[in-house]
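Undergrad: from the sequence below, what's the structure:
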Amino acid sequence: MKNIAVIGYGVIGKRVADAIQKQDDMNLSGVCDIISDWRIQNAVRKGYDIYYATSEAEKEMKKAAIPVKGSMQDLLKNVDLVVDCTPKNIAAQNIKIYKDLGLKFIVQGGEKHETTGHSFSAENNYKSALNLNATRVVSCNTTSILRTLTALKKAGLLEYARGTLLRRATDPWESHLGGIMNTMVPERDIPSHQGPDAKSVDPDLDVITSAIKVPETLSHMHYWNVKLKKQTTKEEVIKAFKTSTRIKLIQYDEGLVSNNTIKEMFLDMGRPWGDMYEVALWEDMLKVVGDELFYAYVVDNQAIVIPETIDAIRALTGIEMDADKSIAKTNHSLGIH
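TA: Below you'll find the model as predicted:
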């Protein structure tokens, strides 16, 4: 059993904490934040040990009757690894603390690759993360890119890929604070950052992305045009995608015509928060024309990196040396079938 601390109990942190609790080879030592509102109060209800990040946070937590166990430094004394789920400016400050304490740590995709020198995607480069001191779990969009392109690459089908990303404007729970309305905002630079980010995990990928912010909050949607290494069939492409346990093939003709209907399906499946850990890829929309492949899928920006984070914990701590075994274990615990 490895003892794991979660720093930052927000959209990703709360999901990582719950996922750690479902594993039999790691233990959640506690969660740490500066908040004292309903978010951390829910962590108390779940029985998690709560730690404060600053002296001001300690005062506010105690004022709100949050049963704090101690400071972040107290939490870090007895852990094997830290998963930092704080905003990137905060994470950058925390990294120095982890290094000074000699702790292994994981950061999220908002950080730059250079922060850790290693970027992670379980089905692509698990082995290269074994027993490292740190890694970065790449962003939700980059994770989806790597899952789909890695499946095609392993099947010997991938020549190069060009993708267009329709990005949600803000997180659902913050949609009252801002975002965009009645407009679309293209990212100025092509390629957008996701293509180069994917290459930080797999430098051999020939991938270019462009991105547009759209006025919705549930998820991202991707459209891909892939040049194949050879002329092939739709059946062979689908067979390649099925080698990934984290790509879920869905059918447009079964009523899954939009991101909200897909979200409703996962809610009906009983997933916490309706989380979709998989890439939801439309099988009946997929087309092969000669040596070109066209497909589209939906990405749950709040959930897709959760299984990757659990696998990254196993790789860095060395509690599971085999990628397939870790992925299968994580999938089973999170209900990914």
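Undergrad: contacts, neighbours, all on C-alpha from now
TA: OK.
Undergrad: quick one, strands of the stretch 101-250 of the chain?
TA: For the stretch 101-250 of the chain, strands defined by DSSP state E, counting those that start in this stretch occupy the ranges 104-107, 119-120, 134-137, 158-168, 185-186, 207-214, 220-228, 247-250.
Undergrad: most packed of those strands?
TA: strand 119-120 (a mean of 31; mean count of other C-alpha atoms under 10 Å).
Undergrad: show me what that one is packed up against.
TA: In this structure, strand 119-120 makes packing contacts with strand 134-137, helix 194-201, judged by 3 or more C-alpha pairs under 8 Å, 6 or more residues apart in numbering; DSSP states H and E.
Undergrad: just to revisit the earlier point, rebuild the strands of the stretch 101-250 of the chain as a markdown table, extending it with distance to Thr330.
TA: Converted to a markdown table, the strands of the stretch 101-250 of the chain look like this (distance: least, C-alpha to C-alpha, whole Å):
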| stretch | distance to Thr330 |
| --- | --- |
| strand 104-107 | 17 |
| strand 119-120 | 15 |
| strand 134-137 | 15 |
| strand 158-168 | 27 |
| strand 185-186 | 36 |
| strand 207-214 | 28 |
| strand 220-228 | 23 |
| strand 247-250 | 15 |
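Undergrad: following up with a second sequence; could you model it the same way so I can compare the two?
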Amino acid sequence: MSLQTPIRVAINGYGVIGKRVADAVAVQQDMILAGVADVAEDWRPRAALRKGYPLFGATQEHVASMRAAGMDVAGTLDNLLEISDIVIDCTPKHLASKNMETYRQRGLKYIVQGGEPHEGTSHSFVAESNYDSAVGRDCTRIVSCNTTSIIRTLTALKRHGLLLRARGTLLRRATDPWESHMGGIMNTVVPEPEIPSHQGPDAQTVDPDLDVVTMAVKIPQTLAHIHYWSVQMTREASKDEVLDAFRSSSRISLIRTGDGFTAINSIKEFMADLGRPHDSLYEVALWEDMLKVQGSELFYAYMVDNQAIVIPETIDAIRALTRVEPDAGKSIKATNDSLGIGSLDL
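TA: Got it, this is the predicted structure:
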């Protein structure tokens, strides 16, 4: 595929992640959004139509019901796949495992999300860590929001020769904001029943050499996750050296409580002020003035936007699989520029 031929991208599932991937694909110079497929008949697919995105139904039955609801549906998912080079599966957890056989039979490259098991693709992706190993593959899996943040931050330390082992505690949002009326928790916290929680082993599917252990607890809010990390470094280092390591990642942004970023709601509000689609924080927002170094021990905390952090990774994975850009640095820069990543500095 030449750089002059835009990648035709299909998105199967127009939910929390799917609609954000669609918006991101739509602003890439080397991609065309072939269309989005869904099953709903409510406001969600109608929003896609209002944006001018071609809409498809998952099956002929869904096409009929969506048209009966007054929506302009272009055809079925099969019709969408016929005109696409790659499909991003953003369907609810576990459905992608059933869809993968369809993609394979069509010889279509595909990307699934972190709710699916690593074994389904035998490759898990974070651009700054293992882009090169994804180039030309038939498929990959974008790891979860929390795992993405873990890989970004620990990779930055590792590349500077500072990482020995890492132990993290995750304070997880209860549910996605748009679903908070349907579930979630109130007046309690819910610990994950096992240590390590699943995020540490998941990070090792991207980088098997990481010595990482995670613990997690679900808390009654829906805005974002917060991580607290204790890292044993390979040697004593200054705070400035550690901050320079984090600055080497274009997808880690250093924030300060002194600038008013005292809680996750203020950071989300800043994203809205920047005009980001869906108030998206694509970066890891790491508190610079909270970070502490004691000899060879490092302590830090950061915020993870569970609905946004995986979006740039998905865009980079599209380029890697299709070989439209085999160079990780060039793809990351193109994605960052298109999404305004790195614009948090005050």
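Undergrad: quick TM-score on the pair, please.
TA: In this superposition the chains share a TM-score of 0.99, using TM-score structural alignment, normalised by the length of structure 1; 337 aligned residues with a C-alpha RMSD of 0.6 Å.
Undergrad: out of the strands of the stretch 101-250 of structure 1, flag the one nearest Tyr51 of structure 1.
TA: With C-alpha to C-alpha as the criterion, Tyr51 of structure 1 lies closest to strand 104-107 of the strands of the stretch 101-250 of structure 1, at 17.6 Å.
Undergrad: ok, back up a step: dump the helices and strands packed on strand 119-120 of structure 1 into CSV; add distance to Leu76 of structure 1 as well.
TA: Output for these, formatted as CSV (distance: least, C-alpha to C-alpha, whole Å):
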stretch, distance to Leu76 of structure 1
strand 134-137, 15
helix 194-201, 29
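Undergrad: in structure 1, what residue corresponds to Asp85 of structure 2?
TA: Taking TM-score structural alignment for the superposition, Asp85 of structure 2 sits opposite Asp80 in structure 1.
Undergrad: same question for Thr155 of structure 2.
TA: So Thr155 of structure 2 corresponds to Thr150, using TM-score structural alignment.
Undergrad: do Ile252 of structure 2 as well
TA: Residue correspondence, TM-score structural alignment: Ile252 of structure 2 in this structure matches Ile247 in structure 1.
Undergrad: number of nearby residues for Leu149 of structure 1?
TA: Other residues within reach of Leu149 of structure 1 by the criterion other C-alpha atoms under 10 Å amount to 24.
Undergrad: excluding chain neighbours, what is closest to it?
TA: For Leu149 of structure 1, the nearest residue in space outside its immediate sequence neighbours is Leu158; the separation is 7.2 Å by C-alpha to C-alpha, 6 or more residues apart in numbering.
Undergrad: same thing with Glu116 of structure 2?
TA: Using C-alpha to C-alpha, 6+ apart, the nearest residue to Glu116 of structure 2 is His94, at 5.9 Å.
Undergrad: so the counterpart of the one you found in structure 1: helix, strand or coil?
TA: The pairwise alignment with structure 1 assigns His94 of structure 2 to Asn89, based on TM-score structural alignment. With DSSP: H, G, I helix; E, B strand; the rest coil as the basis, Asn89 of structure 1 sits in helix.
Undergrad: just the helices from the stretch 1-150 of structure 2, written as ranges.
TA: 16-26, 43-50, 60-68, 77-82, 95-105, 127-134, 145-159 (DSSP state H, counting those that start in this stretch).
Undergrad: looking at these, which is nearest to Arg276 of structure 2?
TA: Among the helices of the stretch 1-150 of structure 2, the nearest to Arg276 of structure 2 by C-alpha to C-alpha is helix 16-26 (10.9 Å).
Undergrad: setting aside sequence neighbours, what's the nearest residue to the counterpart of Val242 of structure 2 in structure 1?
TA: Taking TM-score structural alignment as the alignment basis, one finds that Val242 of structure 2 is matched in structure 1 by Val237. Counting by C-alpha to C-alpha, 6+ apart, Leu152 is the residue found nearest to Val237 of structure 1 once chain neighbours are left out, at 7.3 Å.
Undergrad: surely the one you found meets Phe241?
TA: Yes: proximity of Leu152 of structure 1 to Phe241 meets the contact threshold set by C-alpha atoms under 8 Å, at 6.9 Å.
Undergrad: and the residue mapped onto Pro201 of structure 2 from structure 1, what does it touch?
TA: Matched by TM-score structural alignment, Pro201 of structure 2 corresponds to Pro196 in structure 1. By C-alpha atoms under 8 Å, 6 or more residues apart in numbering, the contact list for Pro196 of structure 1 reads Val207, Ile208.
Undergrad: where's Pro196 of structure 1 relative to Val207 of structure 1, distance?
TA: For Pro196 of structure 1, the distance to Val207 of structure 1 under the criterion C-alpha to C-alpha, to the nearest Å works out to 8 Å.
Undergrad: please apply the same query to Thr261 of structure 1.
TA: According to C-alpha to C-alpha, Thr261 of structure 1 stands 29 Å off from Val207 of structure 1.
Undergrad: again, but for Lys112 of structure 1
TA: Taking C-alpha to C-alpha, one finds Lys112 of structure 1 at 19 Å from Val207 of structure 1.
Undergrad: and if you look at Arg167 of structure 1?
TA: In this view, Arg167 of structure 1 and Val207 of structure 1 are 18 Å apart by C-alpha to C-alpha.
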